[in-house]
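[1] Structure for this input, please:
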Amino acid sequence: MADTESGRDWTDPTCPVARTIDLVGDRWTLLIVRDAMDGPASFTEFRQRLGIARNILSDRLRKLVDHGILSTRPSGRRHVYELTGAGKDLFTAIVALRQWGERHAFADGESRSRLTDADGRPLADLRPQGQDGAPLTTDTTRVERVI
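    Next up is the predicted model:
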């Protein structure tokens, strides 16, 4: 279905999860966003870190800029890409994916990178909570569908 305001085709126009996946849900896009969280990077730096084909990287960077997730600024003869406020807002989602991966995508004792706070301490597990601070789960929430 097309969003009449933007002309964009959305998988499910009323679902925030579907729209987010439409914008950043492929492998390379999320890895670019993850790497951008380490600070501004050039096309070449992304390419070296990710081992991604030039055409795919160019396409994903263009889309991220077009959707306001990354911005560009000049840096010498090149320009660098950096997260916008919207891009920085993906930090919680990236941490949630990382923590899920730590619990479910690695065997016990298998080596992996770690994300720590500035003092080197591991992050607390992210858990949704209600306005009153009580933990929320799939059993204690519901989606109100637009009719």
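
[2] from here on, contacts and neighbour counts on C-alpha atoms
    Will do.

[3] all helices of this protein, in order?
    Under the criterion DSSP state H, the chain carries helices at the ranges 16-24, 27-36, 43-50, 54-66, 85-88, 91-104.

[4] what's the most buried one of those?
    helix 27-36 (a mean of 18; mean count of other CA atoms under 10 Å).

[5] chain center to that one, what's the gap?
    The chain centroid and the centroid of helix 27-36 are separated by 7 Å, computed with CA atoms, centre = their mean, to the nearest Å.

[6] compare with the first, here's sequence two:
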Amino acid sequence: MALPRTYESQNCSIARSLEIVGDRWTMLVVRAAFEGVRRFDDFQDVLGVARNVLTDRLSRLCDEGILRRVPYQDRPERFEYRLTRKGVELWPTMMSLMAWGDRHYAPDGPPTLIGHRGCPGTLTANFTCDACGASLGPADVEPRPGPGR
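    Okay, here's the model as predicted:
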């Protein structure tokens, strides 16, 4: 039996959150936005997602206030998609999900390490740098190739 798409009958913040971000393509769009992808064609190139699926996910993320559309060209009118504050708040969740996947589904080691920008250290489970101890957020880090790449 398939699960329903919405969970109105459940008084549960996890279920309500999954209504918004519980789809594979949605989370991969958010991941790409954290990696600096901004334009529709770039999202499509990076993700290999069908245009209609990408259009749907970008629209939904904008409707939910996770991304915002910012014009960058008038003729023809074109937009970039940028994370909002609400979207940036997904960063700890994304990093925790990545670490969980690294532990359980990366037999050759993590494909990507999250490095402390300007420092040789990497992100710990406590969102600090393992080299210098600084607290880290999304603006402080950069992806680096890991051993499983």
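
[7] What value does the TM-score take for this pair?
    Aligned and superposed, the two chains score 0.74 in TM-score terms (TM-score structural alignment, normalised by the length of the first structure); 119 aligned residues with a CA RMSD of 2.0 Å.

[8] Redo the helices of the first structure as JSON lines? Include distance to residue 110 of the first structure.
    JSON lines is the format used below for the helices of the first structure (distance: least, CA to CA, whole Å):
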{"stretch": "helix 16-24", "distance to residue 110 of the first structure": "28"}
{"stretch": "helix 27-36", "distance to residue 110 of the first structure": "21"}
{"stretch": "helix 43-50", "distance to residue 110 of the first structure": "21"}
{"stretch": "helix 54-66", "distance to residue 110 of the first structure": "29"}
{"stretch": "helix 85-88", "distance to residue 110 of the first structure": "29"}
{"stretch": "helix 91-104", "distance to residue 110 of the first structure": "10"}
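
[9] Out of those, which is closest to residue 78 of the first structure?
    helix 43-50 (8.7 Å; CA to CA).

[10] Read off where that closest one ends up in the second structure.
    Aligned using TM-score structural alignment, helix 43-50 of the first structure spans residues 40-47 in the second structure.

[11] Give me the mean deviation of that stretch from the first structure.
    After superposition onto the first structure, stretch 40-47 of the second structure sits on average 0.3 Å from its aligned residues (mean CA distance after the TM-score superposition for the first structure).

[12] which one of the helices of the first structure lies closest to residue 125 of the first structure?
    Closest of the helices of the first structure to residue 125 of the first structure is helix 91-104, at 7.1 Å (criterion: CA to CA).
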